[in-house]
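Undergrad: Only the shape, not the letters, is given here:
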């Protein structure tokens, strides 16, 4: 029996394991509940007394060696795993079942471009009062946009409404923060319009506001020129057409050269070579004064564009309703 114990001691000391299965096999043989060492201790009870003095220490040595070897083998596997090329501290990878909505992709891209120009992102409520949405923005009391066919008013409080543009965030920003201001305001807006391929009762905008000393129309042009090149390509040109907005003076519509046909004329640009992307202008002095900003010292410019509009141009889409129908066949293309 002593020879058997010594043989097992040698087997334990020389044991190796490269996999978890091999470690488990060693554990079951030498350390598990019904292991071979326990069987030897049972046989030890019937050994003649004169042999127990020599056999007992050998059995204890075998038991201790098996326990220590198990720890060593387990630690060796853990150490090998930690030396792999996988960095377990990095974020995990995600499945490919879903995708980012095209509106979210465009919104993120627009924000990225303007943040590189020094703009910060501001947010505000989608339900606001008449002052922030209309009056402070220099809308006359009889302006058509105040009528029910354009605006969703709150029935129990006619002074409250669903914002029709994110310009309400500009008013809130100028009320709480004095110049210099350089911010963009992305968000969802609502208008009481019939849903069609070119119109919806809700859509998304990104508006921008810059207020400071000696801000000029040239600053507005350069800002939108840089954005257009970043968004639609380096060869993009822009043009400004005179327009009217109650909250800016002078005002201009921003067109870009059609990046589909390179200005030659196609169905996207309606054969004109130009597509409209935004409205803009210098902030009307009345708007600055309504927010407590000295219009004799400060000036500013503002602009606004529809995210759906930019997305449709970028991906050559012709139906605004696709963005809100949640058709997986459409969304998974992005």
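TA: Ah, there it is. If you're wondering where the values come from, they're calculated on a predicted model, not measured in any experiment. Numbers count the residues shown, from 1 in each chain.

Undergrad: rest of the way, CA atoms for contacts and neighbours
TA: Will do.

Undergrad: How many neighbouring residues does residue 323 have?
TA: If you count neighbours by other Cα atoms under 10 Å, residue 323 ends up with 17.

Undergrad: do the same with the one 4 residues further on
TA: When neighbours are defined as other Cα under 10 Å, residue 327 has 10 of them.

Undergrad: here's the one I want to compare it with:
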């Protein structure tokens, strides 16, 4: 009988047993994702070009011709058994990996939902939204501008001369660089007219600042909405009709009166009151745009006329919601805000 190379047959059997034990050990000790990586490493270790099976078969050349078929058949059997075991373990681990992912990502629709308190629109924002809805319905476009402004756009272009006493009425907050915090949203009108030709119909909401002592009716920071309309042939009658439509949309059918007033950027000018709950309330100022303002933006006052109006949002919100102190709008008191 021919003698085989030392332990060649035993090595093939031992290699198969060792590989199968290693595969079985993976599923018991590792997570599916890590075990799948180890399966590939075992495949390379045992069945790769330089793996253990290839090293064992390197001794086939020393076998007698009659023994080679039997050892070759055994080697193929071991290879097929290992490949089948690797494929089976890989499929098992992939299924386990999918199940683990599904379990981690599954949403139990029968569980009680997590409560999230529903927010509310702040009364200032809701008032601004209501005002914008009215004017947009009248064909106006919303326009905005910077809160930090130059003296030119905040005063000079609006017909405030450097020594104009109306500047003292503004209580301006100046910045170290010579700029200022805008005292009204009229700066938006100048900037818009500089970049747009007539006809113009804009509504400009925004935050404004004035050096003011805070009390029940005053605040250093407040909100304002202004409108501007410019076209050929606009008159004070158009202004009155626009203001009347706006106030009736906001307050309903209420008596309205116009009182002569003064603003540097309009002429003639008027204050507008509404009769609300038995008394007259001042709600806005308005007037026809002064020709000097048109000249500042390059409009010909011989061709175009226009009107403007402006009002404080806080005043309207306090009237509409019967709020007795302006500071309530800024204190972030949930007991107050939850009423709206």
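TA: Structure received. No experiment lies behind these values; they were computed from the predicted model shown.

Undergrad: now the strands for the stretch 151-300 of the first structure?
TA: Secondary structure of the stretch 151-300 of the first structure by DSSP state E, counting those that start in this stretch: the strands cover 153-154, 157-162, 181-190, 202-212, 238-245, 248-257, 274-283, 299-306.

Undergrad: Please name the residues that touch the residue mapped onto residue 303 of the second structure from the first structure.
TA: Under the alignment (TM-score structural alignment), residue 303 of the second structure pairs with residue 297 of the first structure. Each residue near residue 297 of the first structure by Cα atoms under 8 Å, 6 or more residues apart in numbering is listed here: residue 213.

Undergrad: before we move on, the earlier item: can you put the strands of the stretch 151-300 of the first structure in CSV and add distance to residue 143 of the first structure and mean neighbour count?
TA: Below are these laid out as CSV (distance: least, Cα to Cα, whole Å; neighbours: other Cα atoms under 10 Å):
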stretch, distance to residue 143 of the first structure, mean neighbour count
strand 153-154, 15, 18
strand 157-162, 15, 15
strand 181-190, 17, 22
strand 202-212, 21, 21
strand 238-245, 11, 15
strand 248-257, 15, 21
strand 274-283, 18, 23
strand 299-306, 19, 24
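
Undergrad: Residue in the second structure paired with residue 312 of the first structure?
TA: Residue 312 of the first structure maps onto residue 318 in the second structure, by TM-score structural alignment.

Undergrad: Doesn't residue 79 of the second structure lie inside a strand?
TA: No - counting by DSSP: H, G, I helix; E, B strand; the rest coil, one finds residue 79 of the second structure to be helix, located in no strand.

Undergrad: In the second structure, which residue range corresponds to stretch 6-26 of the first structure?
TA: Using TM-score structural alignment, none of the residues of the second structure align to stretch 6-26 of the first structure.

Undergrad: isn't residue 26 of the second structure right up against residue 40?
TA: No - taking contacts as Cα atoms under 8 Å, residue 26 of the second structure lies outside contact range of residue 40: 11.6 Å.

Undergrad: So which of the two has more stuff around it?
TA: More crowded of residue 26 of the second structure and residue 40, by other Cα under 10 Å: residue 26, with 18 against 12.

Undergrad: give me the element that one is part of.
TA: helix 8-29 (DSSP states H and E).

Undergrad: I'd say residue 317 of the second structure and residue 123 touch.
TA: Yes - contact criterion Cα under 8 Å: residue 317 of the second structure and residue 123 qualify, at 6.6 Å.

Undergrad: check contacts around residue 170 of the second structure.
TA: Counted by Cα under 8 Å, 6+ apart, residue 170 of the second structure has contacts 183, 210-211.

Undergrad: buried subset of the residues you listed?
TA: Buried by 16 or more other Cα atoms under 10 Å: 183, 210, out of the contacts of residue 170 of the second structure.

Undergrad: for the match of residue 312 of the first structure, helix, strand, or coil?
TA: Applying three-state DSSP: residue 318 of the second structure is helix.

Undergrad: burial of it, as a residue count?
TA: There are 19 residues near residue 318 of the second structure, going by other Cα under 10 Å.
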